[in-house]
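Trainee: with the sequence up front, the predicted model follows.
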Amino acid sequence: MTQIIIKKYLKNSLDKLMTLKYFSTMKMTLIKYFVIFLSIMPLLKVQAGASIPENGFTAHSFNGDILIHWQTTSETNVKYFIVERRTQYSDFMEVATINPESDRYYEYTDKNVFKSNDNIYYYRIKIVDKDGNVSYTNEISVLHSTATSVKRTWGSIKALFR
């Protein structure tokens, strides 16, 4: 019976002693993989980034523009946010880049939407961290309506010229 003792210092500076026993070649193979995993474990890092709750990302049409709001619950290691937009027939494209701030509440006004009536736009936030890792929010849709004029009847138009 052979005994392998693996001693590894973990990130929190506590010594953990792990003792593994094996009786056959198959168990030895499993132990080799386990030893490899333990040797690369300190190299693995937790990806920290912004956390945007589902109800913390909204958009709505207002006065011919689209107002986009989002708030984060954490912004660890965030480099910037990218607001992306698409239509029903196009892919997502970058609309704006926003740097993180300490108040964790963000808004952006998209003034470059088509000024036609009843278009549906889809938005998402791309989160880029300082290590280059990227994550996305769920996409949300906005019905953009620019109909602000009052319907006129023939009688009301004639009344304007009297």
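Mentor: All right, it came through fine.
Trainee: could you use CA atoms for every contact and neighbour count after this?
Mentor: OK.
Trainee: can you pull out the strands in this structure?
Mentor: Counting by DSSP state E, the chain has strands at residues 2-9, 15-22, 50-51, 57-62, 65-71, 74-75, 78-87, 93-98, 105-110, 119-129, 134-136, 140-144.
Trainee: would CSV of those strands with mean neighbour count and distance to residue 39 be doable?
Mentor: Below are the strands of the chain laid out as CSV (neighbours: other CA atoms under 10 Å; distance: least, CA to CA, whole Å):
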stretch, mean neighbour count, distance to residue 39
strand 2-9, 12, 8
strand 15-22, 12, 13
strand 50-51, 20, 29
strand 57-62, 18, 40
strand 65-71, 18, 39
strand 74-75, 16, 30
strand 78-87, 19, 29
strand 93-98, 14, 39
strand 105-110, 15, 41
strand 119-129, 20, 26
strand 134-136, 15, 27
strand 140-144, 18, 42
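Trainee: got another, please set it beside the one above:
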Amino acid sequence: MVLFKWMKKPIHIRVWFAVVGLGFLFMGAVFKDRPIAYSAGNEVVVRWATLDETNIVKFEVYRSGGADKPFNYAGELKPQGNNSTYEFRDQAVFKTESGFYLYKIRSVFSDNSAIDSDVSFGVSHLSSTAVRTWGSIKAMFR
């Protein structure tokens, strides 16, 4: 409600934002939920679900080794059509050091334009070499 000195009655101002169906507009595709990433053994799994994929020819996944590091191409998935769920398995991450990784998704359209996600999402991942080393240390004290 807004009331200025010159107004005799208050007025209601409504602020609208883009909501499509039950999802939200995120980097060119309409997603049901915010994408997530989680560590699963020797890989990191990146998951997302879409509502609308009009004119999208592929989804590219990018990984960064931290907030101050650049994003590098990790792989891609082809679109499956509206209302689809995607799961990208980053198996190259186990070859790197353990740490916190950020991921983002790029939507590539049929006219070769692309939109990067403005929100990156992260995961803490323990590499397989660190897991084996920790297991070896525990075995020494049994």
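Mentor: Nice, thanks for sending it over. Everything numeric here is computed off the predicted structure, so don't read it as measured data.
Trainee: fetch the TM-score of the aligned pair.
Mentor: Aligned and superposed, the two chains score 0.65 in TM-score terms (TM-score structural alignment, normalised by the length of the second structure); 107 aligned residues with a CA RMSD of 2.4 Å.
Trainee: circling back to that earlier point, turn the strands of the first structure into a markdown table, columns for distance to residue 157 of the first structure.
Mentor: Shown next, in a markdown table, are these (distance: least, CA to CA, whole Å):
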| stretch | distance to residue 157 of the first structure |
| --- | --- |
| strand 2-9 | 84 |
| strand 15-22 | 86 |
| strand 50-51 | 54 |
| strand 57-62 | 28 |
| strand 65-71 | 29 |
| strand 74-75 | 56 |
| strand 78-87 | 37 |
| strand 93-98 | 41 |
| strand 105-110 | 34 |
| strand 119-129 | 29 |
| strand 134-136 | 51 |
| strand 140-144 | 28 |
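Trainee: surely residue 55 of the second structure and residue 109 touch.
Mentor: Yes - between residue 55 of the second structure and residue 109 a contact is recorded at 5.4 Å, counting by CA atoms under 8 Å.
Trainee: quick one: closest of the strands of the first structure to residue 35 of the first structure.
Mentor: When the strands of the first structure are compared by CA to CA, strand 2-9 sits nearest residue 35 of the first structure, at 7.7 Å.
Trainee: which residue is nearest the middle of the first structure?
Mentor: residue 136 (2.8 Å; CA atoms, centre = their mean).
Trainee: spatially nearest residue to the aligned partner of it in the second structure, not counting backbone neighbours?
Mentor: Taking TM-score structural alignment, the alignment pairs residue 136 of the first structure with residue 116 from the second structure. Excluding the flanking residues, the one nearest residue 116 of the second structure by CA to CA, 6 or more residues apart in numbering is residue 106, at 4.3 Å.
Trainee: show me the contacts for residue 69 of the first structure.
Mentor: 56-59, 105-108 (CA atoms under 8 Å, 6 or more residues apart in numbering).
Trainee: ok, 7 Å please
Mentor: 57-59, 106-108 (CA atoms under 7 Å, 6 or more residues apart in numbering).
Trainee: identify the residue of the second structure aligned to it.
Mentor: Aligned partner of residue 69 of the first structure by TM-score structural alignment: residue 47.
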